[in-house]
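**Q** Turn this into a model:
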Amino acid sequence: MKPTETDGGERPSIVATATGEEETFSFEYDDDAVELTHRERARELFDELIYKPAIVASKDRRTVIGGLLFFGYLLMGTVGVLVYPAPTSNQVDRSIAPFTTVDAPLGSTAVGEDVLSMIIHATPEMLQMIFAGGIFATGIATLIGTVAGYKGGRIDRAITSFSDAAMSIPGLPLIMVLAVVFRPSNPLVIGVLLTINYWAGLGRSIRSQVLTLREEPYVEASRTMGVNTFRILRKDIIPNLMPFILVNFANAARYVVFTSVGLYYLGILPKSVENWGLQLDEAYKNAGALVADGNLYLLVFPMIAIMGIALSLILLAQGLDRVFNPRVRTRLAGKSESNADDAEEQRSTELIH
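**A** Modelled structure (predicted):
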């Protein structure tokens, strides 16, 4: 049987049947079907990456409060430094009490520096240190912990020995020695320096998690199908570790905040970088905030800034645990979609009647 004429986009093929006869069939290329597939894929990505996480996050007070707090610090570190003047001597009247004038709403120091201006203009450097230290510590720990836990054998023993050696070095004395020797002035470098061996303990914890995850049926199935190690780690292992990684990112960021404040207060880190620890040091040494009447606010407001950013980080980490939990996200997002469908059906019924 000869192949028949076909329209454009249809390609005929000839296949022999069981009786020896030839049968013609064709493959058709449907542009609309391909467009629908791309559209569905884009919708799935939107649902998984934006819609469902947003639904889950909006239902958790911790995520909302922590996000608003941290967003406030981001605004201070970006917009605030542009619209609010930098602190200088004799900027306003000296030793103004807080909440008595709009020129210095949080008061001023003995040399006329606006306390609010000092807090705002120290925020960008603090944010840079937080992100640099948190990303460095959790990134190294995730890389080392996942590879060691998944590969096992000699690789696991070598990485574990290296981590144990790093953990055996006292962290704070090491940071103090490196800070005195190198005197870093870049906030990003300081953030990495503060977490120089923080990753070691976290890496061991992540390794323990991976040792459990690699025995899961879906990981075994991926290995059986010949999926390469990098893809298994990226698709099956690391997504299940994300809640744990996020919580420890917040902990690493809080460690950077408190360590940097302490070292600036002790005068170990250089004073070329603005920091709330420097304000505490100046308030204690020069303003006599602990002994002079009425100067306690010079200590209180920087401490509030420190506690606020630490609180925002831990609330975000606790709340995002639900966002990255597939079961919770699917359940809550499904309820939201069901409620939306019910509301739409009810509106349609009311219009009909």
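**Q** C-alpha only now, for contacts and for neighbours.
**A** Will do.
**Q** the longest helix in this protein is where?
**A** Ranked by residue count, the top helix of the chain under DSSP state H comes out as helix 115-151.
**Q** need the next SSE after that one, C-terminal direction.
**A** helix 153-168 (DSSP states H and E).
**Q** quick check: angle from that next one to helix 115-151?
**A** 150 degrees (axes from the mean of the first three to the mean of the last three CA atoms, to 10 degrees).
**Q** Which strands and helices lie in contact with helix 153-168?
**A** Applying 3 or more CA pairs under 8 Å, 6 or more residues apart in numbering; DSSP states H and E, one finds that helix 153-168 contacts helix 115-151, helix 199-213.
**Q** Can you tell me the centre-most residue of this protein?
**A** residue 246 (6.2 Å; CA atoms, centre = their mean).
**Q** Deepest-packed of the helices and strands packed on helix 153-168, please.
**A** Stretch with highest mean neighbour count among the helices and strands packed on helix 153-168: helix 115-151 (a mean of 23; mean count of other CA atoms under 10 Å).
**Q** Point out the other helices and strands that it packs with.
**A** The contact analysis (3+ CA pairs under 8 Å, 6+ apart) places helix 115-151 against helix 153-168, helix 187-194, helix 199-213, helix 238-266, helix 276-285, helix 297-323.
**Q** need these in TSV with distance to residue 32, can you?
**A** Shown next, in TSV, are the helices and strands packed on helix 115-151 (distance: least, CA to CA, whole Å):
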stretch	distance to residue 32
helix 153-168	50
helix 187-194	50
helix 199-213	41
helix 238-266	34
helix 276-285	59
helix 297-323	35
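**Q** do you know how far residue 173 is from residue 337?
**A** Residue 173 is 54 Å from residue 337, where distance means CA to CA, to the nearest Å.
**Q** Compare the helices and strands packed on helix 115-151 and give me the one nearest residue 35.
**A** Among the helices and strands packed on helix 115-151, the nearest to residue 35 by CA to CA is helix 238-266 (29.3 Å).
**Q** starting at the chain centroid, how far to that closest one?
**A** Going by CA atoms, centre = their mean, to the nearest Å, the spacing between the C-alpha centre of helix 238-266 and its chain's C-alpha centre is 10 Å.
**Q** and what of stretch 219-232?
**A** With CA atoms, centre = their mean, you get 27 Å for stretch 219-232.
**Q** show me what contacts the residue nearest to the centre of the chain?
**A** Going by CA atoms under 8 Å, 6 or more residues apart in numbering, residue 246 touches 317, 320-321.
**Q** compare with the first, here's sequence two:
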Amino acid sequence: MLKFFSIILRNKKAAAGMLIVLAYIGIALAAPLITSHDPLKRVTRPHQEPTMEHVMGSTRMGRDVYTQFVWGTRTSLIVGFAAGLIVTVIGTLIGVTAGYFGGWIDETLNFITNIALVIPQLPLLLVLAAFIGQSDPFMIALIIGLTSWAWGARVTRAQTLTLRKRDFIEASEQIGEPSWRIICVELMPNLLSIIGFNFIGSVVYTIITEATLEFLGLGDPLAVSWGTMLYNAQTSSAITVGAWWEVFAPCMAIVVIGIGLSLLNFGIDEVSNPRLRTLGAINKAVKAQKKFDQSYKSAKGAAS
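**A** Next up is the predicted model:
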């Protein structure tokens, strides 16, 4: 595990993305220590501009925006990682099972996956959230997790079908190893990059989707998250009255965490993909050669 992290940190994109994500996780974990107010408590006058005491201003209800941002970080990250875990577990189980066993199992699971892929996700989420009513963030995470696994299952199945014909898998079958051991010991380690890509992409999708549903009023208005911050800013006409800070804080929070997770995703893909690793090495060699040629020409010109 430590070797994996050391390899990841050598990639600039992955290192930058991990730094951003760890900063958000630190904010979420330290929420009680770095805030001094209750996120739902009125602590100042309505729509107060940012000051030294309230660095991100206040809402129409006089609530501290900074406090809501910090506690909203905890809620949004928990929802994102929970839904991402559900999506990854379901997608991996279905994809590996279908790709490895084949036959009627593959046909049945592939049929279910195709149905899930055909159904538009966002309209389905809107219908389910509206049917349930004002859902708390964890119910939204469960809904997203149970409806967004199909793409990951399709990608995992395709990679499993490729690995299924490899010599080391066939050799394991020839010596009589049980299927569960082949899947867990031989297949899964070779699917880690796909699984990681699926998990991080699902977290990004969940955070944005949760904020969208709550912004549309389908979440619990008493929950503190980035989505409810945007919803409350909309209902209070924050932009109209010039209280831009109410919208700026949650929007920037979503944008920055999205950038961090995307950079981490791209970095992991570059590290785990041999073609991208080779391309990166070639680019570095070309740049080094250009620098050498320039320095050589400069030295030759100075000598003449």
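**Q** Quick one: map the residue nearest to the centre of structure 1 onto structure 2.
**A** In structure 2, the residue equivalent to residue 246 of structure 1 is residue 196, according to TM-score structural alignment.
**Q** How about residue 272 of structure 1, nearest residue that isn't a chain neighbour?
**A** residue 185 (6.4 Å; CA to CA, 6 or more residues apart in numbering).
**Q** Near that neighbour, how many other residues are there?
**A** Using other CA atoms under 10 Å, residue 185 of structure 1 has 14 other residues around it.
**Q** Show me which of residue 173 and residue 337 of structure 1 is the more surrounded one.
**A** residue 337 (13 against 10).
**Q** which element is that one on?
**A** helix 326-352.
**Q** and what of residue 226 of structure 1?
**A** Using DSSP H and E, no helix or strand contains residue 226 of structure 1.
**Q** Tell me which residue of structure 2 matches up with it.
**A** In structure 2, residue 226 of structure 1 lands on residue 176 (TM-score structural alignment).
**Q** Can you say which of the helices and strands packed on helix 115-151 of structure 1 is nearest to residue 23 of structure 1?
**A** Of those, nearest to residue 23 of structure 1 by CA to CA is helix 238-266, at 49.4 Å.
**Q** And the closest one against structure 2, how far off on average?
**A** Compared with structure 2 after fitting, helix 238-266 of structure 1 has a mean deviation of 1.1 Å; criterion: mean CA distance after the TM-score superposition for structure 1.
**Q** related to what we said a few turns ago, which among the contacts of residue 246 of structure 1 gets closest to residue 240 of structure 1?
**A** Looking across the contacts of residue 246 of structure 1 and measuring by CA to CA, the closest to residue 240 of structure 1 is residue 321, at 10.6 Å.
**Q** Please tell me how far the closest one sits from residue 239 of structure 1.
**A** From residue 321 of structure 1 to residue 239 of structure 1 the distance is 12 Å (CA to CA).
**Q** The residue nearest to residue 272 of structure 1 belongs to a helix, doesn't it?
**A** No - Residue 185 of structure 1: not assigned to a helix; according to DSSP: H, G, I helix; E, B strand; the rest coil it is coil.
**Q** OK, contacts around it?
**A** Applying CA under 8 Å, 6+ apart, the residues near residue 185 of structure 1 are 270, 272-273.
**Q** Pipe the residues you listed into a markdown table and attach distance to residue 221 of structure 1, neighbour count and secondary structure per row.
**A** What follows is those, written out as a markdown table (distance: CA to CA, whole Å; neighbours: other CA atoms under 10 Å; DSSP: H, G, I helix; E, B strand; the rest coil):
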| residue | distance to residue 221 of structure 1 | neighbour count | secondary structure |
| --- | --- | --- | --- |
| 270 | 54 | 17 | coil |
| 272 | 55 | 11 | coil |
| 273 | 52 | 16 | coil |
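**Q** State the number of residues packed around residue 153 of structure 1.
**A** 10.
**Q** which residues does whichever residue in structure 1 pairs up with residue 117 of structure 2 contact?
**A** Taking TM-score structural alignment, residue 117 of structure 2 has residue 167 as its aligned residue in structure 1. Residue 167 of structure 1 makes contact with 197, 200-201 under the criterion CA under 8 Å, 6+ apart.
**Q** For these, which ones persist in structure 2?
**A** Among the contacts of residue 167 of structure 1, the ones still in contact in structure 2 (both residues aligned by TM-score structural alignment, their matches' CA atoms under 8 Å) are 200-201.
**Q** how close does residue 279 of structure 2 sit to residue 266 of structure 2?
**A** Residue 279 of structure 2 is 14 Å from residue 266 of structure 2, by CA to CA.
**Q** neighbour-wise, which of the two wins?
**A** For residue 279 of structure 2 versus residue 266, neighbours defined as other CA under 10 Å are more numerous around residue 266 (17 against 12).
**Q** Which residues are in contact with the more buried one?
**A** Counting by CA under 8 Å, 6+ apart, residue 266 of structure 2 touches 13-14.
**Q** Distance of the counterpart of it in structure 1 relative to residue 219 of structure 1?
**A** Residue pairing (TM-score structural alignment): residue 266 of structure 2 is matched to residue 318 of structure 1. Remark: distance between residue 318 of structure 1 and residue 219 of structure 1 (CA to CA) = 27 Å.
**Q** same check, this time on residue 341 of structure 1
**A** 36 Å.
**Q** Look at these two and report which has more neighbours.
**A** residue 219 (18 against 12).
**Q** Could you tell me how many residues sit around the closest residue to that one other than its chain neighbours?
**A** Spatial nearest neighbour of residue 219 of structure 1, chain neighbours left out: residue 236 (6.5 Å); criterion: CA to CA, 6+ apart. Using other CA under 10 Å, residue 236 of structure 1 has 17 other residues around it.
**Q** And residue 236 of structure 1? What does it align with in structure 2?
**A** In structure 2, residue 236 of structure 1 lands on residue 186 (TM-score structural alignment).
**Q** where's its match relative to residue 177 of structure 2, distance?
**A** 11 Å.
**Q** go on, residue 29 of structure 2?
**A** 44 Å.
**Q** Looking at these two, which one has more neighbours?
**A** residue 29 (15 against 12).
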